[in-house]
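Chemist: give the three-dimensional model of this entry:
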Amino acid sequence: MFKRILVPLDGSARAEQALPLAAHIARTYNSAIILTRIVDVFETVGASSIQAAALTNEIREIQEKEAREYLQRIYGARELERLDTAIEVHSGDVATTLLEMITRESIDLVVMTSHGYTGYKQWMLGSVAQKMVHDSIAPVLIQRENYALPCGTASGDLKFCVALDGSELAERVLRPALYVAAACGNVRQREVHLLRIVKAMEAERVEIFRRIHKLDIQQFLYNEATSYLKELGERLNKEAAAQLGVRVTWSVIMGSDIARAIIHEVEGEAPVMQGPFPYALLALATHGRSGIARWAAGSVAERILNNTKLPLLVVHPPKKM
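Modeler: Predicted coordinates:
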């Protein structure tokens, strides 16, 4: 499904850590890769200086020339050999320009690191990666410096987690997650685990519902979530996942804090420097059952994006008309 893959670079070695992953996926699916670097002149010189404004065109030309020379060097990298690769240099606001490229050039996947030349907070908590995740019409695959998503012979027993909430919108992440798992994992060692968190209710509310409606609402919700994942998982194992050689499993967990429960499940108890996490990647949609206002504005997806150490595959489903 990934015909055109966009790799944004900023000139740093950190940002270039997205290249091996993007190249491996491209080689698997015979995809084209577009390497891009965006020149933001106003970020460099400031918009308030009259003297700087007079030199804007000259500065832009110098930076674009440097960016093109840099991308030409990357173009010749060994991992990109025999791949259909193009380079593009643009000027403007980085996030806005990237989003325009995704639409204009029919990009199917964006592969980028969670931070680059300007550091972790600028990329992940600041403007660029955050806007990409929230507004990109293409799936965004975020590579990590300290816990990179392995691929090919280095992948070993690869296990992805897909967080779902029971909605069709959240399920939009399934197809790209299966394809990334199929590309990165070794044969017979690719697992995509479907996870759903059932929010734990206060005991008093559960008891009131039992008294009035003669129903254990907490158990009902747990059973409903289990049936949903079982049916979905079995269908995937017979159809899409089976065709890609990916095994689908599932589980339901109770938790009072959905975001925290998801992060705890995928990262486990071990500190990052003392061993691998239970999962190699977390995949999720930026909004689902509770609507874009809840998911994208900070309730669940926002907290996960800003706090997990895992590589992420994020899909921003379009609004229903």
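
Chemist: CA atoms for contacts and neighbours, from now on please.
Modeler: Will do.

Chemist: so what's the nearest residue to A293 once chain neighbours are set aside up against?
Modeler: Residue nearest to A293 in three dimensions, not counting chain neighbours: H287, with 7.9 Å by CA to CA, 6 or more residues apart in numbering. With CA atoms under 8 Å, 6 or more residues apart in numbering as the criterion, the residues that contact H287 are L169, A170, A293, R294, W295, A296, A301, H316, P317.

Chemist: same list (those residues) but as JSON lines, adding neighbour count.
Modeler: Supplementary listing: the contacts of H287 in JSON lines, determined by neighbours: other CA atoms under 10 Å:
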{"residue": "L169", "neighbour count": "21"}
{"residue": "A170", "neighbour count": "22"}
{"residue": "A293", "neighbour count": "12"}
{"residue": "R294", "neighbour count": "16"}
{"residue": "W295", "neighbour count": "19"}
{"residue": "A296", "neighbour count": "20"}
{"residue": "A301", "neighbour count": "22"}
{"residue": "H316", "neighbour count": "25"}
{"residue": "P317", "neighbour count": "23"}
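
Chemist: please, where are all the helices along this protein?
Modeler: 19-29, 41-45, 50-54, 56-75, 94-104, 120, 128-135, 174-184, 203-213, 217-238, 240-244, 258-267, 292-296, 301-307 (DSSP state H).

Chemist: which parts of the third one are buried?
Modeler: Yep, that's helix 50-54 we're talking about. Using 16 or more other CA atoms under 10 Å as the burial criterion, the residues of helix 50-54 that qualify are A52, A53.

Chemist: just give me how far that helix sits from the chain centre.
Modeler: The chain centroid and the centroid of helix 50-54 are separated by 39 Å, computed with CA atoms, centre = their mean, to the nearest Å.

Chemist: counting contacts, what elements does it pack onto?
Modeler: Contact partners of helix 50-54 among helices and strands, from 3 or more CA pairs under 8 Å, 6 or more residues apart in numbering; DSSP states H and E: none.

Chemist: do the longest one as well
Modeler: If you count contacts as 3+ CA pairs under 8 Å, 6+ apart, helix 217-238 packs onto strand 190-199, helix 203-213, strand 247-255.

Chemist: deepest of those, which one?
Modeler: Among the helices and strands packed on helix 217-238, strand 190-199 has the highest mean neighbour count (mean count of other CA atoms under 10 Å), at a mean of 22.

Chemist: let's see this one next, to set against the first:
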Amino acid sequence: MKILVPLDGSELAEGMLVPAKKLLEASDSPGELLLVHVLDPHPEAAVRDGGEHYLETVRGRLEREGLAGAEVRWFLEGGDPAERILVIAKEQGPDWIVMATHGGSPERAVRGSVAERVLRSANQPLLLANPRGSWAAKTRAFERILIAHDGSPFADLVLRPAIQIAQAFASQATLLRAFPDEVEPDGLSVAVERLREAGVEVEPHVVQGEAAGEILAAATGHDLVCLATHGRSGLARWWFGSVAERVLRACDRPLVVVRPSS
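Modeler: Take a look at the predicted model:
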């Protein structure tokens, strides 16, 4: 397994190394941890030296703590953070991108943020945490995870990363299906079976209501929320107003968000 973690020197960003390490430790084979630090375009030599020292310090600490044989590599870039993260992701092909969002208000926590821009184009699952979920950022103990599923083939995309999280953290899962109509949709038996075959303890929950609102209501009893979005590459407006955006803007839990590859 290969995991990319963008770092900006903040405590929250470095806190994302904890779940990244757990995912690597649960992998069947030795993996790679890719650290990315982005400076302003054309940084002075002293600034670049400082960036290299920072990344070497983080790498040294990780290696002293032990990574179950995983290799740590770092990339020091200059330019637009989202663009450079996406370039490294395309070149290196990680299985996950694990990163923090830094928005202060719910409105600004997502829209226009580096994390949102990465999410719009990345082909990997993203594990995201924001400052409002700082309690989880410190512990990363995902004992109970909520998996949102709307019954579409796109929603099945979230099952594999959700299984990886559940196996790494020994998590119990709730599989949530929210439907707005009076007629209850087909159940979640296929998804439930897939999760249980992977050894995940899961309970299905089907409720009538608007999807984003029901996900947010259920999130309060969980440590992590997993969902897929229907957005495709090249459609600039797919994200705004979507269930995923509304959940990420309002949710104070870390999230796993997956979008279809182009």
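
Chemist: in JSON lines, list the helices of the first structure along with distance to D84 of the first structure.
Modeler: Putting the helices of the first structure into JSON lines (distance: least, CA to CA, whole Å) gives the following:
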{"stretch": "helix 19-29", "distance to D84 of the first structure": "9"}
{"stretch": "helix 41-45", "distance to D84 of the first structure": "30"}
{"stretch": "helix 50-54", "distance to D84 of the first structure": "38"}
{"stretch": "helix 56-75", "distance to D84 of the first structure": "10"}
{"stretch": "helix 94-104", "distance to D84 of the first structure": "17"}
{"stretch": "helix 120", "distance to D84 of the first structure": "30"}
{"stretch": "helix 128-135", "distance to D84 of the first structure": "24"}
{"stretch": "helix 174-184", "distance to D84 of the first structure": "17"}
{"stretch": "helix 203-213", "distance to D84 of the first structure": "58"}
{"stretch": "helix 217-238", "distance to D84 of the first structure": "31"}
{"stretch": "helix 240-244", "distance to D84 of the first structure": "23"}
{"stretch": "helix 258-267", "distance to D84 of the first structure": "35"}
{"stretch": "helix 292-296", "distance to D84 of the first structure": "35"}
{"stretch": "helix 301-307", "distance to D84 of the first structure": "31"}
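
Chemist: D165 of the first structure: which of the ones you listed is closest?
Modeler: helix 217-238 (8.5 Å; CA to CA).

Chemist: what angle do that closest one and helix 203-213 make?
Modeler: Angle, helix 217-238 of the first structure to helix 203-213, by axes from the mean of the first three to the mean of the last three CA atoms, to 10 degrees: 90 degrees.

Chemist: would CSV of the helices and strands packed on helix 217-238 of the first structure with distance to E66 of the first structure be doable?
Modeler: Converted to CSV, those look like this (distance: least, CA to CA, whole Å):
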stretch, distance to E66 of the first structure
strand 190-199, 41
helix 203-213, 62
strand 247-255, 46
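
Chemist: among the ones you listed, which comes closest to A15 of the first structure?
Modeler: Checking those against A15 of the first structure by CA to CA gives strand 190-199 as the closest, at 26.5 Å.

Chemist: off-centre distance for that closest one?
Modeler: Taking CA atoms, centre = their mean, one finds strand 190-199 of the first structure lying 16 Å from the centre of the chain it belongs to.

Chemist: remind me what that strand packs against, helices and strands.
Modeler: Applying 3+ CA pairs under 8 Å, 6+ apart, one finds that strand 190-199 of the first structure contacts strand 158-164, helix 174-184, helix 217-238, strand 247-255, helix 258-267.

Chemist: again, only using 6 Å
Modeler: When contacts are defined as 3 or more CA pairs under 6 Å, 6 or more residues apart in numbering; DSSP states H and E, strand 190-199 of the first structure sits against strand 158-164, strand 247-255.

Chemist: mind checking which of those is nearest V111 of the first structure?
Modeler: Taking CA to CA as the criterion, strand 158-164 is the member of those that comes nearest to V111 of the first structure, at 16.7 Å.

Chemist: could you tell me the angle between that closest one and helix 258-267?
Modeler: Between strand 158-164 of the first structure and helix 258-267, the angle formed by their directions is 170 degrees, by the same axes, to 10 degrees.

Chemist: mind putting the helices and strands packed on strand 190-199 of the first structure in CSV, distance to P176 of the first structure included?
Modeler: Formatted as CSV, these follow (distance: least, CA to CA, whole Å):
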stretch, distance to P176 of the first structure
strand 158-164, 11
strand 247-255, 14
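
Chemist: check the gap between A137 of the second structure and E203 of the second structure for me.
Modeler: A137 of the second structure sits 25 Å away from E203 of the second structure, taking CA to CA, to the nearest Å as the criterion.

Chemist: over to S262 of the second structure?
Modeler: Counting by CA to CA, the gap between S262 of the second structure and E203 of the second structure amounts to 32 Å.

Chemist: what does L176 of the second structure give?
Modeler: Between L176 of the second structure and E203 of the second structure the distance is 9 Å, computed by CA to CA.

Chemist: excluding chain neighbours, what is closest to C251 of the second structure?
Modeler: Distance criterion CA to CA, 6+ apart; nearest residue to C251 of the second structure, sequence neighbours excluded, is L216 at 6.3 Å.

Chemist: skipping its backbone neighbours, what lies nearest the alignment partner in the second structure of R196 of the first structure in space?
Modeler: Alignment note: R196 of the first structure maps to R177 in the second structure; criterion TM-score structural alignment. Closest residue in space to R177 of the second structure, ignoring its immediate chain neighbours: V206 at 4.7 Å, by CA to CA, 6+ apart.
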